[in-house]
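S.K.: Below are the sequence and a predicted model for it; my questions follow.
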Amino acid sequence: MLNILFVIGFVLLAAVLVRLLFLDKCFIDNISSKVILVTGCRAGFGRAFVEKCLNEGMTVFAACRTQSGANQLAKDFDNLPGKLIAFAMDVTSDEDVERARLMVQDYLDGCGKDLHAIVNNAGIHDKLFVDDGLTIDDYKHSMEVNAYGVIRVTKAFKSMLKRAKGRIVTCTSCAVRFPSPAMGPYVASKWAVTGYMEVLRTSKGKGYCKPPKKEKVLRNAGVCRCFTRSGQRQY
């Protein structure tokens, strides 16, 4: 009898530990009530992520670089259960980002919700060539979008996240681990934004928490095709 009680107790304890240490970090309560902001949503990872979140019933602010991209996204996902607010925002523009910040803040104030997450997905990889054939402007362009764009958006919306103890998700690249001689601007910009995320991850202060570092590698055929086309143009 004691052995049976011991086994039952052990199983219950294990179940509680699994819930506390693992499951609570994998699943989000009331996910359909969450509001998130995603950048770079016209295609690829951003578009797929928006679709997934809308299917979960979430409210998604989806930023595209152009208004035509935002209009097409709204048309394509019109029948999904979540609420989509697609809009144009250039992450290199202070004015665009500030306009988006005010729009999101007005929405949150009106519905009494908080911003649950920022997903920094907007990025470019348009200069593929050996370093001797690149200019400083080539590097500046990649840095402006891939690094400063992420920093600009994050700093604009970070105060909203602090209230909800929300999340910052940033797409960098496996290129920071496996660099190529022909990808100088791209790799440098992704290293820069990786460093910025590490700074935020280890920051301490009101509204900050220190989440575990999580790196995931995703492969996207569209990205691979884009690299190929860009390389062909450069060479």
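M.R.: Arrived safely, thanks for sending. The structure displayed is predicted, hence computed values, not measured ones.
S.K.: rest of the way, CA atoms for contacts and neighbours
M.R.: OK.
S.K.: Could I get the full set of helices for this structure?
M.R.: Remark: helices assigned in the chain by DSSP state H are 2-18, 24-26, 44-55, 67-76, 94-111, 136-142, 149-164, 184-201, 221-234.
S.K.: same for the fourth one, what does it pack against?
M.R.: Packed against helix 67-76, as judged by 3 or more Cα pairs under 8 Å, 6 or more residues apart in numbering; DSSP states H and E, are the following elements: strand 59-64, strand 83-88.
S.K.: How many residues are close by residue 153?
M.R.: Neighbour count of residue 153, defined by other Cα atoms under 10 Å: 25.
S.K.: from what I can see it touches residue 97, true?
M.R.: Yes. The criterion here is Cα atoms under 8 Å, and residue 153 meets it with residue 97 at 6.4 Å.
S.K.: another one to put next to it:
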Amino acid sequence: MVKPLYLFYCASLAGLSAILGLLLLLSHCAPVLYYLCTGILMGSVGYCLVLYLAPKSRVNGNGKAVFITGCDSGFGFGLAKRLDSLGFTVFAGCLLADSGGEGSKKLRAECSSRLSTVQIDVTDDGQVKAAVQQVKDRLPTGSKGLYALVNNAGVTQPGEVEWVSIAAYRHVMEVDTFGTVRVTKAFLPLIRREKGRVVNISSVNGLYPSPMAGTYSMAKAAVEFFSDALRHEMHKWGVKVVIVEPESFARATDMFLPAVFNKFVQVRRLQHSSIQQL
């Protein structure tokens, strides 16, 4: 099998050869056009070099506060540690912060004093309200509000539409969609004060639904449209709304733990056996 990198090199060489051949032809047939095309080509190459060699700017995290949901594991856990290492004041929202969850314990043990864990169940209005108050009380000195809110908390229920219960559909929507809406609405005043940004973790499943992921695809599609509407509304306030659409990171996010996945396979086999018996 031909390696993709090898194909890229071959295609680049073929493209460069074609361009040089065209320039050589133009130099004999149309000198003015030759100089024009050569100038455009050299300018484009120079522009690309400047972009590549120019020093990359990095946001200074000093005095900037970020609230992240779903930090018990996966993306949220990793992002909380990363932003803490960059100097941000991190509020790591964990479902099990007050219940001895391993994720919140590790964050408190491995990160600086700038990071604090916050108990939050995104389906609970009372816990969301309490989280907002905790953030207000612990904002860094000189900060007017939140630099960023990252809606990362999410769950899924795999299975074919016929076999997934309505209760499971409601639960996934309540966490993935209404949880995002609930937390965003609660924190928007703090975001507006700082002219910050809302980052919603969606999924490619919100754009391209796949079999066995009907609940998740439906919930994430709603997040996509909610984010787009919010972006228009927040433009006048200088607030940015960003959608992140990961693809195949189920194991990295702990959405499919081995025990959970194995149980799912067993249930599917029982379902197929029941159908065959009918």
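M.R.: Perfect, I can see it now. Computed from a predicted structure; not experimentally measured.
S.K.: just to revisit the earlier point, and the helices and strands packed on helix 67-76 of structure 1: which comes nearest residue 227 of structure 1?
M.R.: Closest approach to residue 227 of structure 1 among the helices and strands packed on helix 67-76 of structure 1 (Cα to Cα): strand 59-64, 20.3 Å.
S.K.: Overlap of the contact sets of residue 153 and residue 97 of structure 1?
M.R.: Common neighbours of residue 153 of structure 1 and residue 97, counting by Cα atoms under 8 Å, 6 or more residues apart in numbering, are residue 91.
S.K.: ok so, going back, would you reformat the helices of structure 1 as TSV and include distance to residue 88 of structure 1?
M.R.: Below are the helices of structure 1 laid out as TSV (distance: least, Cα to Cα, whole Å):
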stretch	distance to residue 88 of structure 1
helix 2-18	42
helix 24-26	31
helix 44-55	14
helix 67-76	5
helix 94-111	8
helix 136-142	20
helix 149-164	14
helix 184-201	22
helix 221-234	21
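S.K.: And these: which comes nearest residue 61 of structure 1?
M.R.: Residue 61 of structure 1 lies closest to helix 94-111 among the helices of structure 1, at 7.8 Å (Cα to Cα).
S.K.: tell me which residues of that closest one are tucked away?
M.R.: By neighbour count with 16 or more other Cα atoms under 10 Å, helix 94-111 of structure 1 contains the buried residues 97, 98, 100, 101, 104, 105.
S.K.: what do we get in structure 2 for the second one?
M.R.: Residue 98 of structure 1 maps onto residue 129 of structure 2 when the alignment is built from TM-score structural alignment.
S.K.: burial measure for the closest residue to its match other than its chain neighbours, as a count.
M.R.: Nearest in space to residue 129 of structure 2, with sequence neighbours left out and distances taken as Cα to Cα, 6 or more residues apart in numbering, is residue 186 at 7.0 Å. Residue 186 of structure 2 has 15 neighbours, counted by other Cα under 10 Å.
S.K.: And residue 186 of structure 2? What does it align with in structure 1?
M.R.: Using TM-score structural alignment as the criterion, residue 186 of structure 2 maps onto residue 156 of structure 1.
S.K.: likewise residue 163 of structure 2?
M.R.: When structure 1 is aligned by TM-score structural alignment, residue 163 of structure 2 is paired with residue 133.
S.K.: so who does residue 34 of structure 1 touch?
M.R.: Listed by Cα under 8 Å, 6+ apart, the contact partners of residue 34 of structure 1 are 58, 59, 113, 114, 115, 116.
S.K.: correct me, but residue 209 of structure 1 touches residue 165?
M.R.: Yes. With contact defined as Cα under 8 Å, residue 209 of structure 1 counts as touching residue 165 (7.5 Å).
S.K.: circling back: count the residues that sit near the match of residue 163 of structure 2.
M.R.: Counted with other Cα under 10 Å, residue 133 of structure 1 comes out at 10.
S.K.: measure it to residue 59 of structure 1 for me?
M.R.: Counting by Cα to Cα, to the nearest Å, the separation of residue 133 of structure 1 from residue 59 of structure 1 is 45 Å.
S.K.: Show the contacting residues for the most centrally placed residue in structure 1.
M.R.: What sits nearest the mean C-alpha location of structure 1, by Cα atoms, centre = their mean, is residue 119, with 2.3 Å. Going by Cα under 8 Å, 6+ apart, residue 119 of structure 1 touches 36, 37, 38, 39, 168, 169, 170, 171.
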